[in-house]
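In: What follows is a predicted protein model with its sequence.
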Amino acid sequence: MTIEELPARSPVAGLRRRGLSMVEVLAQSVSALAPSAAVVAVPPFVMVQAGAATLPVLVVGSALVALVGWCLTAFARRMAAVGGVYSFTAKGLGPGGALLAGWALVVGYAGIAVSALVGTVAYAISFTVPFTGARPPGWVAALLAVAVGLVATLTTVRGIRLSARVALALEVVSLGVVVVVLGVLLAAHDGSTGTGAAVVDGPVTAGGVATGLVLAVAAFMGFESAATLGVEARRPLVAVPRAVFWTPVVTGVLFVAAGLAQVVLLRAAPVEVLTGDVPVAQLADADGLGVLPRLLDVGIALSFFACVTGSVNALARVLFSMSREGVLPAALGRTHPRFATPSVALAFVLPVVVAVPAVALAGGARARDVLAGSLTLSALGYVLAYVLAAAAMPLFLRRIGELTRPALVGGAVAAALSAAVLVVAVAGASWSGSGAVVVVFVLAWLPGPVLWLVLRRRAPDVLARVGVYDQATASSVLPGQGVRR
């Protein structure tokens, strides 16, 4: 190929290319996943659903996500994309599969951003209660959510480099505080049981286990978001696959260990603590750990805030990618002239992400209820996207002549297990009380299939562009280097 045959402009021009280091790419996955918040907030939700099967559910959920991460590295080692899993899926399942997976990711990223925003507010309030002596009214929590949203807007529009580095540093500190608090609580544990044991050791049902697995997977949501930085990473074909694979593996070890500790501690606690907004912080307060509970509140609140920025960054880049393909309005594909970020897409999604929890909290909804609902909603989107991406991986490798038996087996197993979890969880929703969340998810996800059907009928040329990724341009190739003989 000669230089003259190369395109003059990359399909994703406008973003700052090849500027992020390995650490900054890793920080995106870590911030979107928010491990210190996930290992504290998610296990109690799993206990309510899975009962005595909580620990096996946490182990299986961690292993499943690690397998999905391994599948995604097959794409990440071969292409640099802004759409991440959305663009990956297009290379295996075509435009239809890509739009189904892509809009599931949109729902997932938006849902987890809402969850993280509520989590930030809940732990910020937990920090203030010992000083004020009472929980604030709903309108104060709503104003706090708006304030957090404004800070997130400024952070994400200015660029991912600073926010990612700060988020990674905060996560390391927060995880240290979580480990210390759980260790001190376990050391002081006397082996007694409380009313929480009725939930922790509760009955095991197929629907409960499947819903618990979906929630366990939710603890890792965002780990794949480093794939949306393929254009901006300095060495994308190295940095992105490492971040996508090792983030869930390391977090999985921490998640299972923290889950085991919380099973022991919450079994001995009152059931009101287990079903409270901030169970571990309440345990630490009850044991009189001095300043540690307040440090935990700050650490988890900051971790949740990092998750807000990481999730919104990934969401905006998926919408940016769809816009550049012509699937969504062109305005969403515009970038900030100074910061080279998808500023229009960010300005579009952030008001929605902030408005949902603000209205719910102002109306008197419990933070735990909003967190649980948005977490389940986002988990359904993520699991569906993971099913399609895992199924696409062996098809993609076969198309380029690089399919191996491990890749075929790994992709099939990851897709089949993820699909089974999703189907059983949705089927069990009617008797587990989360049927309304499933309905909301279906309504929120419908634009994806509708877009595909409309474009297939009216603009097949647009569908042909789905799955854009970064390409070398004539200006990026030295004279004499663009010739292949």
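Out: Yes, it's here. Numbering: from 1, shown residues only.
In: hey, let's count contacts and neighbours off CA atoms from now on
Out: Fine.
In: Which strands or helices does the helix or strand residue 98 falls within pack on?
Out: Counting by DSSP states H and E, the element that carries residue 98 is helix 85-132. If you count contacts as 3 or more Cα pairs under 8 Å, 6 or more residues apart in numbering; DSSP states H and E, helix 85-132 packs onto helix 54-76, helix 138-158, helix 292-325, helix 343-362, helix 367-399, helix 435-445, helix 447-458.
In: this is the comparison structure:
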Amino acid sequence: MATVSDPPPAAPATRAGEHHRLSGRLGPGAIVFMVVAAAAPLTVIAGSVPIGIAAGNGAGYPAMYVVAAVVLLFFAVGFTAMTRHVPNAGAFYSYVGTGLGRGAGLGSALVALISYVTVQGAVYGYVGFLIGDLVAGYGGPALPWWLWTAVVLAVTGLLGYRHIELSSKVLGVLLVAEVGIVLVLDAAIVGQGGSDEGLSSALVRPDAVLSGAPGIGLMFAIAGFIGFEATAIFRDEARDPERTIPRATYLALAIIGVFYTLSAWAIVSAWGDGSIVEAATADPGGIVVTTAAQYVGTAAADVMLVLFVTSLFAAILSFHNVLSRYVFSLGNTGVLPVACGRSHARHASPHVASLVTTAIGGLLMAVCAVAGLDPVLEIFTWLAGIASVGIVVLMLLACVAVVVFFRRTGLDRRPWHSLVAPGLGAVGLALILVLLVRNLPLLMGGSTPLGVGAGVLLAAALAAGWLLARARPHAARDLTTATPADNAPQI
């Protein structure tokens, strides 16, 4: 049931009896299910891995997941060390604001909103196309993609309106299914010894890892981790936030990193180091399903097609939960209208923020449909490109904020946690950001104007934080301290 608190007398915009607090008993496992689901493991294996192999460093591509995981591990060390000092559940913007000031925090909030709106929109477009293609392939009616997307929007909105534990159960079932089918494929490939060349050794050979375009490979690898960083947004619904959030963060990162590396290596092994690039280039969208049919059977390939759809739905639901909690947090701190910060009396959910999130997603998809955009080649690639850059910017700012915060306050004097790890994370993320920006047109479907426009949009959103801080002097006023003000509404 909901745990509620009345707003303080100093907040005249609220009325007695309104709820402004979330509650729950989520443990590390439940949070891991939600954030790993956002990473959409099956979608990454079936979609990103073939492209990373073809456009990146070929058979050495699986090693890029190891590199990405190490960089993000450095990020996670500082991120989790700061968790106990940031009681606000605003995740990135709370961390950045606490470390770098209210202007940077509000700018990060705007970047986060854009990033999660666009990544959710990207997956909405993709899932509508896939459902339509799947239904038509099995003899059903050939309906426009946006009709299927509207159905997914409605189901997601319903689950997001309810208590978070319902979403965690749904995501848990879907995640186990999609990970399970990939692990079955991995086991079959390894059990049969891979291709005629045997199991791949490129993963540990420097010449293979550095061949081709490893920078592009790393770019696609880091995009597969988007979502794991959202553990802190569930702080108020966690059973023991100071322990649960760090454990969930490390566990999610470890699961994603090991799963991606193992599965990408298995796909390479299935075709052989000498043949995988040609195969992935010839059929990037279907090579994994073809591999499943070859090594496991046609029934497994059919199941994988269905789970590909459920993987995307799980990602959408997870991103919806994250975005609605950002909106909820911003409503409670005075950045957005106070109504956005209300929680449901019975479900203890951010129901208003969830409705706002659903409406924004619906509006974005309606605009895309009216504009006649292709759901995969344009909606998915363009919006995912914006989100990839935005999330890396937020993680980079969070690393810098951790270092600045602990240098200024001295609350954690452990060099590894407060300086070395977040510093290394900042360097690694800065290099990845350079790669993303240089290749942003590639992420935006090959369009230079769109790539430049996306970069300008994110930069403008970040800069607008300082303007917003000046225009709204009372908004998010607790971001500059490690503990919330006594008269600030807590979320």
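Out: That came through, no problem. Every value quoted in this text rests on a predicted model; they were computed, and no experiment measured them.
In: tm score of chain vs chain?
Out: The TM-score (TM-score structural alignment, normalised by the length of the first structure) is 0.82; 456 aligned residues with a Cα RMSD of 3.5 Å.
In: For the helix holding residue 98 of the first structure, give me the average deviation versus the second structure.
Out: Once the two models are superposed, helix 85-132 of the first structure sits on average 2.5 Å from its counterpart in the second structure (mean Cα distance after the TM-score superposition for the first structure).
In: From the structure, what's the count of residues near the aligned partner of residue 386 of the second structure in the first structure?
Out: Residue 386 of the second structure maps onto residue 377 in the first structure, with residues paired by TM-score structural alignment. By other Cα atoms under 10 Å, 29 other residues sit near residue 377 of the first structure.
In: ok, so what distance separates residue 377 of the first structure from residue 104 of the first structure?
Out: For residue 377 of the first structure, the distance to residue 104 of the first structure (Cα to Cα, to the nearest Å) stands at 10 Å.
In: next one: residue 412 of the first structure
Out: Going from residue 412 of the first structure to residue 104 of the first structure by Cα to Cα gives 20 Å.
In: Name all residues that make contact with the residue in the second structure that residue 326 of the first structure lines up against.
Out: Using TM-score structural alignment, the equivalent of residue 326 of the first structure in the second structure is residue 334. By Cα atoms under 8 Å, 6 or more residues apart in numbering, the contact list for residue 334 of the second structure reads 474-476.
In: among those, which recur in the first structure?
Out: Among the contacts of residue 334 of the second structure, the contacts conserved in the first structure (both residues aligned by TM-score structural alignment, their matches' Cα atoms under 8 Å) are residue 475.
In: Which of the contacts of residue 334 of the second structure ranks first by neighbour count?
Out: Most surrounded of the contacts of residue 334 of the second structure: other Cα under 10 Å gives residue 476, at 26 neighbours.
In: wait, that residue sits on residue 329?
Out: No. At 9.4 Å, residue 476 of the second structure and residue 329 do not qualify as touching, with contact defined as Cα atoms under 8 Å.
In: thinking again about what came up before, could you point out which of the contacts of residue 334 of the second structure is nearest to residue 116 of the second structure?
Out: Closest approach between these and residue 116 of the second structure, by Cα to Cα: residue 476, at 20.0 Å.
In: sec struct for that closest one, please.
Out: Three-state call for residue 476 of the second structure (DSSP: H, G, I helix; E, B strand; the rest coil): coil.
In: ok, now how distant is it from residue 460 of the second structure?
Out: According to Cα to Cα, residue 476 of the second structure and residue 460 of the second structure sit 20 Å apart.
In: Over to residue 317 of the second structure?
Out: Using Cα to Cα, one obtains 28 Å as the distance from residue 317 of the second structure to residue 460 of the second structure.
In: Equivalent analysis for residue 33 of the second structure, please.
Out: Remark: distance between residue 33 of the second structure and residue 460 of the second structure (Cα to Cα) = 34 Å.
In: And the two? Which one has more around it.
Out: Neighbour tally, residue 33 of the second structure and residue 460, criterion other Cα under 10 Å: the higher count belongs to residue 33, 25 against 14.
In: Quick one: residues contacting the more buried one.
Out: The neighbours of residue 33 of the second structure, taking Cα under 8 Å, 6+ apart as the test, are 168, 171-172, 175.
In: which of the residues you listed does the first structure keep?
Out: Contacts from these that recur in the first structure, judged by both residues aligned by TM-score structural alignment, their matches' Cα under 8 Å, are 168, 171-172.
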